[in-house]
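[1] just the structure for this:
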Amino acid sequence: MTGGHWIVNLPVRSGSSDNSSTGGYRPPLDNLGTQKTLGFLGSGLGFDTCKYALKLINQIRSNSVFNYNEPVLNKIDLPGAEPDRVIKEIEEIVGLDCSNAILCSAKEGIGIIDILNAIVARIPSPEDTSKRPLRALIFDSYYDPYRGVIVYFRVVDGTIKKGDRVYFMASGKDYFADEIGVLSPSQLQVEELYAGEVGYLSASIRTVADARVGDTITHYGRKAINSLPGYEEATPMVFCGLFPVDADQFSELRDALEKLQLNDAALKFEPETSSAMGFGFRCGFLGLLHMEIVQERLEREYNLSLITTAPSVVYRVNCVNGDTVECSNPSLLPEPGKRKSIEEPFVKIEMLTPKDYIGSLMELAQERRGQFKEMKFIAENRASITYELPLAEMVGDFFDQLKSRSKGYASMEYTFVGYKESNLIKLDIRINGDSVEPLATIVHNDKAYSVGRALTLKLKELIPRQMFKVPIQACIGSKVIASEAISAIRKDVLAKCYGGDISRKKKLLKKQAEGKKRMKSIGKVDVPQEAFMAVLKLEKEVI
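    Okay, the predicted model is just below:
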């Protein structure tokens, strides 16, 4: 983190490099930088594209254990570098033979030639499959306002030439290859690409959705029988509402989302109307980090001021009539009498931590309804803890809590495992008898009271006093589980009564009570925007 902003290492573009400088003839190297970033569920970009990979290791983290092949120890030029200790940790934790580990410093240029020589010596050349039908795997794409979508791909079988009519097997679209080439690092046109090579394609493609990551490119006239394995259409896992603070910016927000979607086919959005926050959009994201990046880009690149509702996940509702409904918005949840059960997405999480923080991290996972699966010591001072827990419990501050409780030493990796039935309910908030849909949420039955209590207390602090008493209730259906009340602003009607009969005072108080009751029946409580923003922030913390 620098200057108050997070620096995120996202998947980088591919490139072809001339390797002849290492002495004698060397084949050109196609490289692809990848980062399996926490917060992008199902977005292992590049892992299916590359047959071999170098794992750059600065320190042992959870993804160092999950993804490894050939270790390269980076940043050995730093004053605090301890390559011998790290090599020992890799052998103990990962179980990888590090006798041939390469020490390098990209900053100082140390060991780079050794890495290039090792790649040529240890990795076999691609198999010659030029006679087979074309099969090329798309691993990235971006939208160019002048040329349309530029597709990055790796040729697995066959060859592709400029002018070929190509077919995208998943989307069913076909185009003529106006331009093909390699990146060295800028785009360099070539006439033909062969098996094993990485390149780019320009074909006047209008939308990124026509060239999805993981799709297979083949020739239109000589189609491959089977597409390449590994294609999964991007499915949003986390949802939230985005509303402009200024209602006049609604059209600007829509235009900004459409522009972002040109480069990000995983971003989904649809219009949403809220009685409290006006017009906005319900947006779907791959994960938390994806959501934060999109929000940050909207605010920074398009100068939009946004209200973001608490993130939620997609629930599956099994109805009494046999239908299954997917629901990402609490307001769309079927009535209790119509639903049989509710399923929520679960993830498998593996936490890598020093042994001193095992207890606090297990406590954190159990607080979030985690189901313990396994714990093992992978080194004398380091343990791996595995839990299964609901994705909804992670979309709040789980990662922040993990770092806080471990003083920054723990790391984590999680994968989607499927849907499981849970005892979930819809928690409604009523103000003066009226349900406020933007504040409704889906919570586990065991947490309903604590969440409802926290929300009603917060609203009591933030809603201004009225001329009548305002009840604030957290309800499950018609049952009130938590309640607070904002006392009325009262005029002292007895101030003019200095004495006299008590019946006169009772008459004045009765008249005042009747007026308050009449005002309450016809009165409307306006919840200020600041209250909504504060409660939405609270929901992110307590749910």
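[2] going forward, measure contacts and count neighbours with C-alpha atoms only.
    Fine.
[3] please settle this for me: is Leu298 part of a helix?
    Yes: assessed with DSSP: H, G, I helix; E, B strand; the rest coil, Leu298 lies in a helix.
[4] enumerate every residue touching it.
    253, 256-257, 304 (CA atoms under 8 Å, 6 or more residues apart in numbering).
[5] one more, please, to line up against the first structure:
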Amino acid sequence: MMEHIRNFCIIAHVDHGKSTLADRLLQLTGTISERDMMNQVLDSMDLEREKGVTIKASAVRMVYTAQDGLDYELNLIDTPGHVDFNYEVSRALAACEGALLIVDATQGIEAQTLANLYLALESDLVIVPVINKIDLPSARPDEVAQELENLMGYPAEEIVRISAKEGINVAQVLELVVNKVPPPKGNASEPLRALIFDSHYDSYKGVIAYVRVNEGEIRSGDSVKLMVTGAVVKPVEIGVFSPGMRPVDALRAGDVGYVATGLKTVAECRVGDTFTNPQRPAAAALPGYRKAKPMVFAGIYPTEGEDYPDLRDALDKLQLNDASLVFEPETSQALNFGFRCGFLGLFHMEIIQERLEREYDLDIVVTAPSVEYEVIMTDGEVLRVDSPAQLPDESLISEIREPWMALQIFSPTDYFGTIMDLISKRRGVFVSQEHPAPNRVQLNFEIPLSELIVDFFDALKSRSRGYASMDYQFLEYRPGNLVKLEVLVGGEAVDALAAIVHKENAYHKGQALVSKLKELIPRQLFDVAIQASSGGRIISRANVKAVRKDVLAKCYGGDITRKKKLLEKQKRGKRRMKMVGSVEIPQDAFMAVLRLEEE
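    I've put the predicted structure just below:
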């Protein structure tokens, strides 16, 4: 019975209690026995538990007997809260009719609360606000309820106040879901259309697609077709999450479940695609599909050269579960063989890096993150460049465009000045400001992505004592006054130390780099020049002095010409050595460049 199905998700800022509330709901409905209960049931990765963030969306079916005595089937989709996984959140919202908006009673509304709220409103969802963490001594539920009323027009006295950790008032949340969230619409007799809102890889069943059936039905044994990629598959099994995978005979319109496709890579079964029946296909795919686009690029190299095949295997396995990770082999003079990897954002990069080190036990070096630039050549050709080493000769370039982001910062009004100062130092442009609540300001900026990716978030948190929060979306590519900053060691350009920087910053960056490298490169038997060059000219130089033997030690008197003759002979030897000698650059020199980016 469709009237007794409710599909809803939980949206919130990072660390406002989504996963804890999901745990309580599972306990209350008896979906999980007390014996199997643990914290953050739906977060299956160790990293998710440690960092306290949901990285992968997950779904679960609960059966709840409401106060009216009827049994309701509740499908809960737990969404990631971090801005890097924004696209996954938007697909999860498209699979629901309602959303629980969780707001922390101590923190109030934050940037991603607003971003996810606007996403939910765009998807025409019924939004049910809930105030969480009322058991904490610093909680201010009345103020937060007022903020929510001002923002959404939802009466403050009707907003449920709960403590997911202590289990206070959680039963009221289930009643609200039954009463406020509408049942799904959709006709089981129409041609099949099912939205894939997430997927993961299973070594026995291939890619498992998490689906919401909008129209029609999938029966076990039926073939299904992916409307964007055109692939036709015969599912290994179909079923529902409760919370483990439980096979069923059919998924009908309104149901949330999974389809084990047997496909070998997640890329063949992308999030946002639509399943239909190949014999009776639907007229059009469900709207909103787009390919996840990497925004941040970095080189990943094994510390030991012989680990290269292991690193390739590890990245292949990670890509099976995460279609948004892209990589291709690249070589560097300094770091030898490795991979150029593309990530959704800096947090995504950090997660991949930790998983490679932990799950695959690899020692890796990650180069400084960079973004993808559009290079317009003089002949009109457009190149996409994500590594400074790929930048063509300056004489062939007409202009370089860099990605700009629309940035929203949500902060108490006290930190207005320091935030404005930070933005102006990072080449940001102020657009507008709003006051969604007393003593709170939402600032809207436009800022180059390259200024955001290194340590912007840390700087924002330290300037606002942890109170400010941020959210960003891709805006457009804009031409910028950008140049390539190269580092030459002993006259040889070192590709792994190159960077694309704004012309105004090139001189300072070059100077800082050269000074840092002078400390780190060991003295050789000959003088080594370290130079920073930009725009075809040297902008900074330092010399690492040669290690010299005291050739005058045996001259304890005699004519000055004898000493000069010995020194000249030494100088000639050093010059000859310089022509054949090569400089070994230590590993920590590359790490220093990364730290320099952060300073």
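[6] what does the superposition give as a TM-score?
    Superposed pair, TM-score by TM-score structural alignment, normalised by the length of structure 1: 0.95. Supporting alignment: 541 aligned residues with a CA RMSD of 2.0 Å.
[7] by neighbours, which of the contacts of Leu298 of structure 1 wins?
    Leu253 (24 neighbours; other CA atoms under 10 Å).
[8] does that one touch Leu306 like I think?
    No: judged on CA atoms under 8 Å, Leu253 of structure 1 makes no contact with Leu306 at a distance of 9.1 Å.
[9] which part of structure 1 matches stretch 305-319 of structure 2?
    Mapping stretch 305-319 of structure 2 onto structure 1 (TM-score structural alignment) gives residues 247-261.
[10] who's in contact with that stretch?
    Outside stretch 247-261 of structure 1, the residues touching it (CA under 8 Å, 6+ apart) are 208, 243-244, 267-269, 278-280, 298, 302, 304.
[11] TSV please, covering those and showing secondary structure.
    Formatted as TSV, the contacts of stretch 247-261 of structure 1 follow (three-state DSSP):
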residue	secondary structure
Val208	helix
Phe243	strand
Pro244	strand
Leu267	coil
Lys268	strand
Phe269	strand
Gly278	strand
Phe279	strand
Gly280	strand
Leu298	helix
Tyr302	coil
Leu304	coil
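[12] what's the average distance of the lengthiest strand in structure 1 to structure 2?
    Secondary structure of structure 1 read by DSSP state E shows that its longest strand is strand 339-354. Comparison of strand 339-354 of structure 1 with structure 2 after fitting gives an average deviation of 0.8 Å (mean CA distance after the TM-score superposition for structure 1).
[13] against structure 2, where does that strand fall?
    Using TM-score structural alignment, strand 339-354 of structure 1 pairs with 397-412 in structure 2.
[14] got the buried residues for that stretch?
    397, 399-412 (16 or more other CA atoms under 10 Å).
[15] repeat for stretch 504-520 of structure 1
    505, 512, 516, 520.
[16] between those residues, which is nearest Val8 of structure 1?
    Lys520 (51.8 Å; CA to CA).
[17] that closest one -> structure 2?
    Match for Lys520 of structure 1 (TM-score structural alignment): Lys578.
[18] assumed its match was part of a strand.
    No: with three-state DSSP as the criterion, Lys578 of structure 2 is located in helix rather than a strand.
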